[in-house]
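Asker: The following comprises the amino acid sequence and a computationally predicted model.
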Amino acid sequence: MTTATDTPEPDWYIYRGAGEPHDGIGRLPAPPPWRDFDGEPGATVVPPLGTESTRRLGGRSGRGIAWRPEQLELINAALYLRRPLLVTGDPGSGKSTLAHAIAHELGLGRVLQWPIVSRTTLRDGLYTYDAIARLQDTQMAKVRDASQAWEENDDQPTEDIGDYLRLGPLGTALLPYGRPRVLLVDELDKSDIDLPNDLLNALEEGEFRIAELQRIAGRQADVEVLTDDDERAVVRGGRVRCKAFPIVVMTSNGERDFPAPLLRRCLHLDLPSPRDDAWGRSRLDTMVTAHFGEEGAEVAARNGELIRTFLDSAPGSLRAADQLLNAIYLTQEAVRDREPDRQRLAELLMRPLDHGERGGGPL
């Protein structure tokens, strides 16, 4: 296991943070009675891990993330309790990467990603219904068969209504999979003020309803709809209810406070930016090795020097780990043999993100 300490791994851990895939999710005990869900029928096969996860994890297996013991405890507690994780921290501290690391290590397939902006609503995450396309197709059918009688009625069922319904990332995560899907709700603090409260019912009840299908449920109980994976899944009676509650990772850059009802339904994990200590150095070294590999002592020494520069310069300034990766790549590929240029470019790329706010002038 890749951590900054040599303490043994507790045997109750499901997610170990070591980066090696394993079947630990099968050891997860039954959920607490208040988090036990009974959705059916079973959903479709989960797609394999996506290219986004491979990119974020560096494209190499066996490379874990350096976690503090208390961080691993919170992550595993969320798995046991079937509760969402609210992950806070500075930009570049690894909040989003956590969701991809969990999916990779536990073999849970493609991460469902829901990026949040100020205009995002709960409906965007659950499903979309293209009523206009359905109306256009209906009108074209009338033209093709002008002799067919047609009653103008919005509730009239059609065999292909599922072609116009597409589940969003949250809606897909709540399908009744036998194993939990991983859902990344990215930058929740960017949302409209109402979205965190709107999420409460879906996260607490593990289900939602599709009004367009409920209107025809008596005549067409099972409808196939499109999912966020571009697959098809059966929705029965217009109701989607999970079986295995998804592993929900909600990230926040700390730009706003969240309502107490949401906070009490989540476990809060804070990921501070790496500092100049054993854990910070281990975390950055692991991340750099995962992305660039171990290409000889000289390259490793140069990377180590840039890591020290990243950690030592301007304590308290806001920096993102992406800046360090950019500096390493550029100095290795462009000016690896010109030391003055390497140092100057590295310092340029690793300037504090809050440089202007601290009186150092604009970037």
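Answerer: That came in fine, so what should we check first?
Asker: C-alpha from now on. contacts and neighbour counts both.
Answerer: Will do.
Asker: which ones are touching Thr331?
Answerer: By C-alpha atoms under 8 Å, 6 or more residues apart in numbering, Thr331 lies in contact with 342, 345-346.
Asker: That one - that's part of a helix, no?
Answerer: Yes. Thr331: assigned to a helix according to DSSP: H, G, I helix; E, B strand; the rest coil.
Asker: For it, give its distance to Arg144.
Answerer: 64 Å (C-alpha to C-alpha, to the nearest Å).
Asker: re earlier: from the contacts of Thr331, which ones fall inside strands?
Answerer: With DSSP state E as the criterion, strands contain none of the contacts of Thr331.
Asker: any chance of those residues in JSON lines, plus distance to Ser252 and neighbour count?
Answerer: Converted to JSON lines, these look like this (distance: C-alpha to C-alpha, whole Å; neighbours: other C-alpha atoms under 10 Å):
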{"residue": "Arg342", "distance to Ser252": "34", "neighbour count": "21"}
{"residue": "Leu345", "distance to Ser252": "30", "neighbour count": "16"}
{"residue": "Ala346", "distance to Ser252": "28", "neighbour count": "22"}
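Asker: Quickly name whichever of these is closest to Leu262.
Answerer: Distance to Leu262 across the contacts of Thr331 (C-alpha to C-alpha) is lowest for Ala346, with 41.1 Å.
Asker: Grab the nearest non-local neighbour of the closest one.
Answerer: Spatial nearest neighbour of Ala346, excluding adjacent residues (C-alpha to C-alpha, 6 or more residues apart in numbering): Ala327 at 5.0 Å.
Asker: That neighbour: neighbouring residues, count only.
Answerer: Using other C-alpha atoms under 10 Å, Ala327 is surrounded by 22 other residues.
Asker: Tell me the spacing between it and Thr138.
Answerer: Taking C-alpha to C-alpha, one finds Ala327 at 56 Å from Thr138.
Asker: now Leu81
Answerer: Taking C-alpha to C-alpha, one finds Leu81 at 47 Å from Thr138.
Asker: quick one: which of these two has more around it?
Answerer: Shown here are Leu81 and Thr138; by other C-alpha under 10 Å, Leu81 has more neighbours (18 against 13).
Asker: Determine how far the last residue of stretch 209-226 lies from the first.
Answerer: From its first residue to its last, stretch 209-226 covers 15 Å (C-alpha to C-alpha).
Asker: put this beside the first:
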Amino acid sequence: MTVSALTRPGERDRLIVKFGEIDWIFCLALTLIAVAGTVMQFSIAGSSWTPWAAPHLIRYVAFFGIMVVLSLINLRVWFAIAYPLYAVGCVLLVLVDVVGHHALGAQRWLQVGPITIQPSEIMKIGLVLSLARFYHGMPGNRAQLSWWLLIPGALIMIPVALVMKQPDLGTALLIMMTGGAIMVLAGLSWRLILIGAVGAVAVVPPAIMFGLHDYQRKRILTFLDPEGDPSGSGYHILQSKIALGSGGLLGKGYGLGSQSQLNFLPEKQTDFIFATLAEEFGFVGCISVLALYAVVIFMALRTAYLSHSHFGRLAAAGVTVTFALYVLINGSMVMGLAPVVGVPMPLLSYGGTVMLTVMVGFGLVNAVRVHRYSEITSGKGTLL
């Protein structure tokens, strides 16, 4: 479809035109990552489709359909639901504290009949949309340095505090870093960025000693010295390092990873799936998957760059930052470069909630691409 055709009145609103404007190469890269995840889930289950491979693939197909549908929704609709979605996310996070479902030592879920909801995942999208709407139409000098910045600061810290209470350190950090990245992309003053960086460095030690739960503090201390308790708190990361190192250049071969096949590697289908990939396919396999992640991130950022609306640019960039942080944190975690905080590798790890969040987010990214010529004139960057 040529640019001239897309500029004809009503042409861009035709469903067939919207469908053709979806970035299918971007979608192919996502699919290849999900297929790699299915292949690994099949391997670590002893060449069986159950219990992980089949559900992983079925979920991806279903969520891919949801992503395509969301791609066709006009940006004005996303703009309109930004604050309501954020408010719903906050209410659900409060309800988690009141009537939440306990599992694995944490209270992070709401049980609604047969459906389990993790409100922190809703908030990841809600925060991106609400910040993008807030900054849409805001003058550059206000976005750079003004009292107005207290509002996006509050928008970020409210869900961070609620998620920390569950407790879920990994998700809280991810939400905070995503929000901070959007503020920077919106034009935050470098003086404030520098002051914030220095303040964060000063606050981290007392926060670790007095602001975290005992098990969270132990995870960080274990990260600094995993060999101090090799059969206890350091077991996860040591086994992950063994799996990573033993893969070598080309790996041990498909289905031949001793750490995963013999169940030495904990959470091999979720948090440490990347270590399993390294053991079976080696450095080449890891680089190949990371290259696919890089393609997804690059193409999503390019979509943000092409958007004609500030809302679209920040929304697409915010989703991309969240996705990139998933990859960065999980990759660092399995290599022993960051504490184990329970952040999965997106589309590669088993788990429906994170996959749904990622695909909804990329539905928004594709919507920004499909409607990149749309202008959003309502909203002046205030919470009205």
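Answerer: Great, that's in hand. Just so it is clear, the structure is predicted and the values come from calculations on it, not from any experiment.
Asker: Need the TM-score from the superposition.
Answerer: Scored against TM-score structural alignment, normalised by the length of the first structure, the superposed chains reach a TM-score of 0.22; 125 aligned residues with a C-alpha RMSD of 6.0 Å.
Asker: before we move on, back to that, how about the contacts of Thr331 of the first structure in CSV, adding distance to Ala202 of the first structure?
Answerer: Converted to CSV, the contacts of Thr331 of the first structure look like this (distance: C-alpha to C-alpha, whole Å):
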residue, distance to Ala202 of the first structure
Arg342, 51
Leu345, 48
Ala346, 46
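Asker: Mind giving me the packing neighbours of the strand or helix carrying Val17 of the second structure?
Answerer: Taking DSSP states H and E as the definition, Val17 of the second structure sits inside helix 15-21. When contacts are defined as 3 or more C-alpha pairs under 8 Å, 6 or more residues apart in numbering; DSSP states H and E, helix 15-21 of the second structure packs onto helix 352-370.
Asker: Flag every buried residue along the helix it packs on.
Answerer: Judged by neighbour count using 16 or more other C-alpha atoms under 10 Å, the buried positions of helix 352-370 of the second structure are 354-370.
Asker: about what we covered before: just the contacts of Thr331 of the first structure now: which is nearest Ile307 of the first structure?
Answerer: In terms of C-alpha to C-alpha, no member of these lies closer to Ile307 of the first structure than Ala346, at 10.4 Å.
Asker: mind checking how far that closest one is from Glu339 of the first structure?
Answerer: 10 Å.
Asker: Next: Leu86 of the first structure.
Answerer: 42 Å.
Asker: More neighbours: which of the two?
Answerer: Between Leu86 of the first structure and Glu339, counted using other C-alpha under 10 Å, the more crowded position is Leu86 (22 against 11).
Asker: secondary structure class for the more buried one?
Answerer: strand.
Asker: Surely it and Leu262 touch.
Answerer: No. Counting by C-alpha atoms under 8 Å, Leu86 of the first structure stays clear of Leu262, with 9.5 Å between them.
Asker: What strand or helix carries Ile220 of the second structure?
Answerer: Using DSSP H and E, Ile220 of the second structure falls in helix 214-224.
Asker: Which element is encountered next along the chain beyond that helix?
Answerer: Beyond helix 214-224 of the second structure toward the C-terminal end (DSSP H and E), the next one is helix 235-246.
Asker: Between helix 214-224 and that following helix, find me the angle.
Answerer: Relative orientation of helix 235-246 of the second structure versus helix 214-224 (axes from the mean of the first three to the mean of the last three C-alpha atoms, to 10 degrees): 30 degrees.
Asker: Now do helix 235-246 of the second structure: which elements does it pack against?
Answerer: Contact analysis of helix 235-246 of the second structure by 3+ C-alpha pairs under 8 Å, 6+ apart lists helix 258-261, helix 273-306, helix 310-334 as its packing neighbours.
Asker: winner for burial among those helices?
Answerer: Highest mean neighbour count among these (mean count of other C-alpha atoms under 10 Å): helix 310-334, with a mean of 24.
Asker: Kindly calculate the angle that that one makes with helix 214-224.
Answerer: Per the same axes, to 10 degrees, the angle that helix 310-334 of the second structure makes with helix 214-224 is 70 degrees.
Asker: Helix 310-334 of the second structure to helix 352-370, inter-axis angle?
Answerer: 140 degrees.
Asker: Specify the angle between helix 310-334 of the second structure and helix 273-306 in degrees.
Answerer: Going by the same axes, to 10 degrees, helix 310-334 of the second structure makes 160 degrees with helix 273-306.
Asker: Could you give the number of residues near Tyr86 of the second structure?
Answerer: For Tyr86 of the second structure, the neighbour count with other C-alpha under 10 Å is 23.
Asker: repeat for Gln41 of the second structure
Answerer: Around Gln41 of the second structure there are 31 residues (other C-alpha under 10 Å).
Asker: ok now do the closest residue to it other than its chain neighbours, which residues does it touch?
Answerer: Of all residues not flanking Gln41 of the second structure in the chain, Ala53 sits nearest, at 4.8 Å (C-alpha to C-alpha, 6+ apart). Contact analysis of Ala53 of the second structure by C-alpha under 8 Å, 6+ apart lists 37-42.
Asker: repeat that for 7 Å
Answerer: 38, 41-42 (C-alpha atoms under 7 Å, 6 or more residues apart in numbering).
Asker: Using CSV, lay out these together with distance to Glu21 of the second structure and secondary structure.
Answerer: As requested, the contacts of Ala53 of the second structure are exported to CSV (distance: C-alpha to C-alpha, whole Å; DSSP: H, G, I helix; E, B strand; the rest coil):
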residue, distance to Glu21 of the second structure, secondary structure
Thr38, 28, helix
Gln41, 33, helix
Phe42, 34, helix
